[in-house]
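Student: next input, structure requested:
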Amino acid sequence: MIRVLVILSLLQVTLTCEETIYVDNGAKWGDWGDTEMCPVGTSARAFELSVEPSQGHGDDTALNGIRLLCAEPGSEDIKARITSTMAKWGSWTGIQWCPSGDLISFSLRVEPPIEGDDTGANNIMFQCSDMKILKGYGSSWGDFGAWSEICYTGICGIQTNVERPQGKGDDTALNDVKFCCC
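Tutor: The predicted model follows:
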């Protein structure tokens, strides 16, 4: 019985977010969702985005979700796909893998508040532990901000800030993100 309690205690410690990386250019609309973590022994080695294309004269939301793909070191065998809160628009753009190693840092492309149709976050870039830079297949509005700190042990959790649907108002969808270090 004691052995089971010790193992459960270790799993709980491993599955919590002890260190977080973030950027300072995220849009301020919305609410933070729950943090979701990779399974024990895995880390984020790839990602994909949910993006709504330009709506022309309609309401644009751009980046709607970020999904991390968790795998064991040196493997492309996906053990889990994790997200935090997402908006309902858009479709998945395709998986982008680190050639070797983990996702360790990020930069977020955000459109600042404008008169009219705001979009918030539009795209993301990740740095891999092998120094490769992966640029998401998101929208091009706004600018990439400064890079986050580095998770030297790899990224293994995600928490997003997403605005709820505004009805007839202006929707922005995903506005900011934080990642947990393993």
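
Student: can we go C-alpha only for contacts and neighbour counts from here?
Tutor: Will do.

Student: how close does the residue nearest the centre of the chain get to residue 77?
Tutor: Nearest residue to the geometric centre of the chain (C-alpha atoms, centre = their mean): residue 66, 4.3 Å. Note on residue 66: its distance to residue 77, by C-alpha to C-alpha, to the nearest Å, is 19 Å.

Student: what about the strands in the chain?
Tutor: Here the chain has its strands, by DSSP state E, at 20-21, 31-32, 36-37, 43-51, 63-71, 80-82, 91-92, 96-97, 103-110, 121-128, 133-135, 143-144, 155-162, 174-181.

Student: distance between the ends of stretch 65-84?
Tutor: 8 Å.

Student: chain center to that stretch: distance?
Tutor: Put simply, stretch 65-84 sits 12 Å off its chain's centre (C-alpha atoms, centre = their mean, to the nearest Å).

Student: report the buried residues of that stretch.
Tutor: By 16 or more other C-alpha atoms under 10 Å, the buried positions in stretch 65-84 come out as 65-72, 76, 79-84.

Student: swap in stretch 83-99?
Tutor: For stretch 83-99, using 16+ other C-alpha under 10 Å, the buried residues are 83-87, 89-90, 96-99.

Student: off-centre distance for that stretch?
Tutor: That offset, for stretch 83-99, works out to 8 Å (C-alpha atoms, centre = their mean).

Student: this one as well, want them side by side:
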Amino acid sequence: MGTDDFGITHLKLFCVYPNASDANDMIVGVNDNNPPGAWEDVQVCPEGKWLKTWMQAVTPSLGSDDDDALNNIVFYCSSDASGRSDVVGQRLLGTGDGRYAQSSTVTCPFSTLPCGVRAKVHAYQASGDDTAVNHVQFACCFIDL
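Tutor: So this is what the prediction gives:
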């Protein structure tokens, strides 16, 4: 049997309060296996800007070939300090994996920002085709900045 590739196995969000003090970090992903790999460099929005929009790239099912599911997620920062503008700000790099088309962008509604995340995770099988994280969803919450 050949190798079994994973896509994204974990997603860690570093959260801060509007006054720039640290809040709780959020990590979602595979918790029953520690696949090889390394964390990507931390990607942050410019000071005073917030995550606002994202899109993800997922490997389509390859049938009997090796699937790796979620292989890239790209975030965009807000263009204003309040996070209320509909104009998209700076694009963060994501993983840089461009093998598959990105989904359409998802943006938190007016006056809201991402405040929670959950992941659809394929459980580790020990044999067969493991995919790790298959999809992520973000919750948007009102934030008064």
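
Student: please state their TM-score.
Tutor: Once the chains are laid over each other, their TM-score by TM-score structural alignment, normalised by the length of structure 2 reads 0.77; 125 aligned residues with a C-alpha RMSD of 1.8 Å.

Student: hang on, the earlier thing: so can I have a markdown table of the strands of structure 1 showing distance to residue 168 of structure 1?
Tutor: Formatted as a markdown table, the strands of structure 1 follow (distance: least, C-alpha to C-alpha, whole Å):
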| stretch | distance to residue 168 of structure 1 |
| --- | --- |
| strand 20-21 | 34 |
| strand 31-32 | 19 |
| strand 36-37 | 31 |
| strand 43-51 | 20 |
| strand 63-71 | 18 |
| strand 80-82 | 30 |
| strand 91-92 | 22 |
| strand 96-97 | 35 |
| strand 103-110 | 23 |
| strand 121-128 | 20 |
| strand 133-135 | 32 |
| strand 143-144 | 27 |
| strand 155-162 | 17 |
| strand 174-181 | 18 |
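
Student: nearest to residue 13 of structure 1, of these?
Tutor: Each of those was scored for nearness to residue 13 of structure 1 using C-alpha to C-alpha, and the closest is strand 36-37 (11.8 Å).

Student: I would like the range of structure 2 that aligns with that closest one, please.
Tutor: Per TM-score structural alignment, strand 36-37 of structure 1 has no counterpart in structure 2.

Student: what's the offset of that strand from the middle of its chain?
Tutor: 11 Å.

Student: need the contact list for the counterpart of the residue nearest to the centre of structure 1 in structure 2.
Tutor: Counting by TM-score structural alignment, residue 66 of structure 1 lines up with residue 11 in structure 2. By C-alpha atoms under 8 Å, 6 or more residues apart in numbering, the contact set of residue 11 of structure 2 is 26-29.

Student: and which of these is nearest residue 100 of structure 2?
Tutor: Using C-alpha to C-alpha, the contacts of residue 11 of structure 2 come closest to residue 100 of structure 2 at residue 29, 20.6 Å.

Student: setting aside sequence neighbours, what's the nearest residue to the closest one?
Tutor: In space, and not counting its chain neighbours, residue 29 of structure 2 is closest to residue 10: 4.1 Å by C-alpha to C-alpha, 6 or more residues apart in numbering.

Student: hmm, back to that, what about the residue nearest to the centre of structure 1, distance to residue 111 of structure 1?
Tutor: 17 Å.

Student: please apply the same query to residue 131 of structure 1.
Tutor: 26 Å.

Student: looking at those two, which is more packed in?
Tutor: residue 111 (22 against 16; other C-alpha atoms under 10 Å).

Student: now which residue in structure 2 aligns to the more buried one?
Tutor: So residue 111 of structure 1 corresponds to residue 59, using TM-score structural alignment.

Student: list the contacts of the closest residue to its match other than its chain neighbours.
Tutor: Leaving aside its sequence neighbours, residue 59 of structure 2 sits nearest to residue 69 (C-alpha to C-alpha, 6+ apart; 4.7 Å). Residues near residue 69 of structure 2 by C-alpha under 8 Å, 6+ apart: 6-8, 58-61, 131-135.

Student: may I ask which of those has the most neighbours?
Tutor: residue 132 (29 neighbours).

Student: need the contact list for it.
Tutor: Contacts of residue 132 of structure 2 by C-alpha under 8 Å, 6+ apart are 6-9, 29-30, 68-70, 121-124.

Student: apply 10 Å and report the result again.
Tutor: 5-10, 29-33, 35, 67-71, 119-124 (C-alpha atoms under 10 Å, 6 or more residues apart in numbering).

Student: do residue 138 of structure 2 as well
Tutor: Residue 138 of structure 2 neighbours (C-alpha under 10 Å, 6+ apart): 54, 106-108, 113-119.

Student: try 7 Å this time
Tutor: Residues in contact with residue 138 of structure 2 (C-alpha atoms under 7 Å, 6 or more residues apart in numbering) are 114, 116-118.

Student: cheers, nothing more for now.
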